[in-house]
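**Student:** coordinates for the following, if possible.
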Amino acid sequence: MHNIHINDTTLRDGEQAAGIAFSPAEKIALAQLMDVIGIPELEVGIPAMGGTEADAITAIANKGLKAALLGWNRAVRSDIEASIACGLKRVHISIPVSSIQINAKFQGNCTLVFNRLRDTVNFALDQGLFVSVGAEDSSRADESFLLDVALSSQDWGASRFRFCDTVGILDPATTTHKVSLLVAALSIPVEMHTHNDFGLATANALAGLQAGATSVNTTVNGLGERAGNAPLEEVIMALKRLYSVDLTINTRRLRELSQLVNQASGVTLPPWKAIVGDNAFAHESGIHAHGVLQNPATYEPFAPEEVGCERRLLVGKHSGRHLLTNVLKQKGITLNSEEAQTVLDAVRNLSVQMKRSLTVDELIDLVPNRRMSHGII
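**Tutor:** As a prediction, the model looks like this:
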């Protein structure tokens, strides 16, 4: 679990989410911020799409970023030529490996899969490009066939092999088994690409890394097709905090990056989103708030500042007197025990009616006579 490499695909697979379309300026801004934060590799899009997509990729390639830039391609020579035209030096070549995908895209002709992949890899290498090969639908492929594709890719000169759980059907135990077989057979790095159809993208990505994969695809906020991909912020913080793997990425800007993706995608995160959601460090219930006021570690796995967030203490239906009096005291209002209970009852009733926690101003409005610590309002 050391020397782990992040290859973020927000600008490719993330943007492929239904209803998402980044402008060239947005793609450039996102690439620049991820570069500043320290993400080492970015999959910046699909050059063969042409038009504004190719323009954005070319502009990113001309920015002189520290991050390595990768273009996504089919096993088609013209796709590689489009990547070269955009100024990219690294290409990812995707090929289907499961029966269901090969039947749909190559009329069930497995020989054609090998021939197309070999010819495209050879062409890319002849152009002096770094080549990554992606096995689409690896998780549903016959294991021996998948291994043949992986070993052939390595023999032809690919520098990395991507294991794709394309429809998100794996669990961590199965991921460990399948990835371990690849890692044991290959001398080139194995990369994890996981989808979240069963809510297991992060868990499966980590399981693959534990099994010996050394590279992992992520997207900011888990943006991606259908239920999304493994979220960048979750993978980074899990590696840092659960496995003591520090990727030298500036995690204090993860919230900022998340919000920029929100703005560009027009998608609002659920407040309970791990790491960067509005409620990730919010406390309302009496027991939790009391504990956090004593020691934040009682109910927080790490300090919110570590990911650019802030702790929030909210007064609502589940709050207790300790939190209520603490919030009011910060506003210079002191209550005795009886007054505090009266206000708390009012808070709970109003919170149920409004179906949310209360703002500080709404809380203050419930205080009778609003006695300040230094006098009367």
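**Student:** only C-alpha atoms for contact and neighbour calcs from this point on.
**Tutor:** OK.
**Student:** list the contacts of residue 50.
**Tutor:** Contacts for residue 50 were tallied using Cα atoms under 8 Å, 6 or more residues apart in numbering; they are residue 82.
**Student:** geometric centre of the chain: which residue is closest?
**Tutor:** Central residue of the chain (Cα atoms, centre = their mean): residue 231, 1.6 Å from the mean position.
**Student:** identify the residue nearest that one in space, chain neighbours excluded?
**Tutor:** Excluding the flanking residues, the one nearest residue 231 by Cα to Cα, 6 or more residues apart in numbering is residue 222, at 3.8 Å.
**Student:** about what we covered before: contacts only, for the residue nearest to the centre of the chain.
**Tutor:** 201, 202, 218, 219, 220, 221, 222, 223.
**Student:** and the helices in the stretch 201-350 of the chain?
**Tutor:** 201-210, 232-242, 254-265, 286-294, 321-330, 337-354 (DSSP state H, counting those that start in this stretch).
**Student:** here is a second sequence; please produce its structure as well for comparison:
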Amino acid sequence: MKNMVHGDIIIDDTTLRDGEQTAGVVFSKKEKIAIARMLDAIGVQELECGIPAMGEEERDSIRALVDLGLSARLITWNRAVIPDIQASLDCGIMAVDISLSVSDQMIAHKLRKSREWVKEQLKTALGFAKAHNLYVSVGGEDASRADIGFLCELMEITRELGGDRFRFCDTLGILDPFTMFDRVRALRSGVPDLDIEVHTHNDLGMATANAIAGIKAGARFVNTTVNGLGERAGNAALEEVVMGLKHACGIDPGVDTHRFVEISRFVGKASQRPVPAWKAVVGERVFSHESGLHADGVLKNPLNYEGFDPAEVGLHRHIVVGKHSGTSGLVERYRNMGIVVNRKEAVCLMEQVRTIAQRMKRPLSDKDLRRLYKSEHRGLKAA
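**Tutor:** Okay, the predicted model is just below:
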């Protein structure tokens, strides 16, 4: 792994806001409190915790989070209108995201307004928020389809009125990492003294890559959700972004990763969206090895076929015995079961293992392997 740089990257996790906007997902107040506490405990620096304008029940949950006294900053999502911001203030919130549609597509066909109207709306909403001493992120909805020059104008207004950062949103998840890098780099150059946040969606399967590309281009803040929850195909996954920064980029965002699997399972259950066994970073079987060459290599030295120690995220290695296995993996699997098998025995057993796996179209369980071992030994004794 590269030499680790302790970068000034802020994770703003939005599981409790955009994650809950996944179609059909609802978190109870108790679940929101548990999720917030876990994310805070591992060092996530900021939690986007809800939309106060949704109603009293939502505001009640947000107040309960405020009352926890977490180390993480709590920030709420708001339309760029005064009543929404006032609803956040009424919850005891001291940081807000105020969202504006910024692409010509949405300005014309959603808002049915003009660029000038958007700029005036920003001035009014931001002025109100700063007059109440709020920390403000200005969210550019559909920024990935917006004119860069217009985004720079909005960023200049944000900076001049005391806004704290600008959120570049790939709302439709249509960017590739190279374009994301270029867009964020252009905004950094255009308005160098205003922090940028990146908010990415996974419609084309590139949310994590786009989030990391935005960071490498100069964004300081990045939105994530546990398990990649979010609207449509979801958002950049917390566990993927953090581990990608650490192991692909050599940047440590200061998050303790050892509880990732625990948090992933909890959110999976609370959202009724079980975590697939093959889910990157936290899937139950992402450290499973069946191929004979791979199993042999990882048993000799895990770094041969594992980019990081599974314990780093709360997982463990699993040797699968199936059609593609070799004798090294079979011997190790039996050893883990408390059965000593020598190489000669393993060679004899392997042909049967492959036949059984082919017939059953699955790997062999511990029960299957015990039965096979007993059968083989009975055959040897009879001989």
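**Student:** work out the TM-score between the chains.
**Tutor:** The TM-score (TM-score structural alignment, normalised by the length of the first structure) is 0.94; 373 aligned residues with a Cα RMSD of 1.8 Å.
**Student:** which position in the first structure pairs with residue 323 of the second structure?
**Tutor:** By TM-score structural alignment, residue 323 of the second structure lines up with residue 317 in the first structure.
**Student:** again with residue 222 of the second structure
**Tutor:** Per TM-score structural alignment, residue 222 of the second structure is aligned with residue 216.
**Student:** surely that match touches residue 205?
**Tutor:** Yes. Residue 216 of the first structure is in contact with residue 205 according to Cα atoms under 8 Å; the separation is 6.8 Å.
**Student:** and these two? which has more neighbours close in?
**Tutor:** Neighbour count, other Cα atoms under 10 Å: between residue 216 of the first structure and residue 205, residue 205 has more, with 30 against 25.
**Student:** list the contacts of the aligned residue in the second structure for the more buried one.
**Tutor:** When the second structure is aligned by TM-score structural alignment, residue 205 of the first structure is paired with residue 211. Residues near residue 211 of the second structure by Cα under 8 Å, 6+ apart: 198, 199, 200, 222, 223, 236, 241.
**Student:** going by distance to residue 276 of the second structure, which of these wins?
**Tutor:** Residue 276 of the second structure has its nearest neighbour among the contacts of residue 211 of the second structure in residue 236, at 16.1 Å by Cα to Cα.
**Student:** show me what the closest one aligns to in the first structure.
**Tutor:** Checking TM-score structural alignment: residue 236 of the second structure goes with residue 230.
**Student:** that match and residue 202 of the first structure: what is the separation?
**Tutor:** Separation of residue 230 of the first structure from residue 202 of the first structure (Cα to Cα, to the nearest Å): 5 Å.
**Student:** can you check residue 135 of the first structure too?
**Tutor:** Distance from residue 135 of the first structure to residue 202 of the first structure, by Cα to Cα: 19 Å.
**Student:** ok, now residue 311 of the first structure?
**Tutor:** According to Cα to Cα, residue 311 of the first structure and residue 202 of the first structure sit 24 Å apart.
**Student:** can you tell me the element the closest residue in space to the match of residue 222 of the second structure that isn't next to it in sequence falls in?
**Tutor:** Sequence neighbours aside, residue 192 is the residue nearest to residue 216 of the first structure in space, at 4.6 Å (criterion: Cα to Cα, 6+ apart). Residue 192 of the first structure is part of strand 190-194 when elements are defined by DSSP states H and E.
**Student:** just to revisit the earlier point, which residues does the match of residue 222 of the second structure contact?
**Tutor:** Residues in contact with residue 216 of the first structure (Cα under 8 Å, 6+ apart) are 4, 5, 6, 7, 8, 191, 192, 193, 205, 209.
**Student:** same check, this time on residue 92 of the first structure
**Tutor:** Residue 92 of the first structure touches 70, 71, 72, 73, 131, 132, 133, 134, counting by Cα under 8 Å, 6+ apart.
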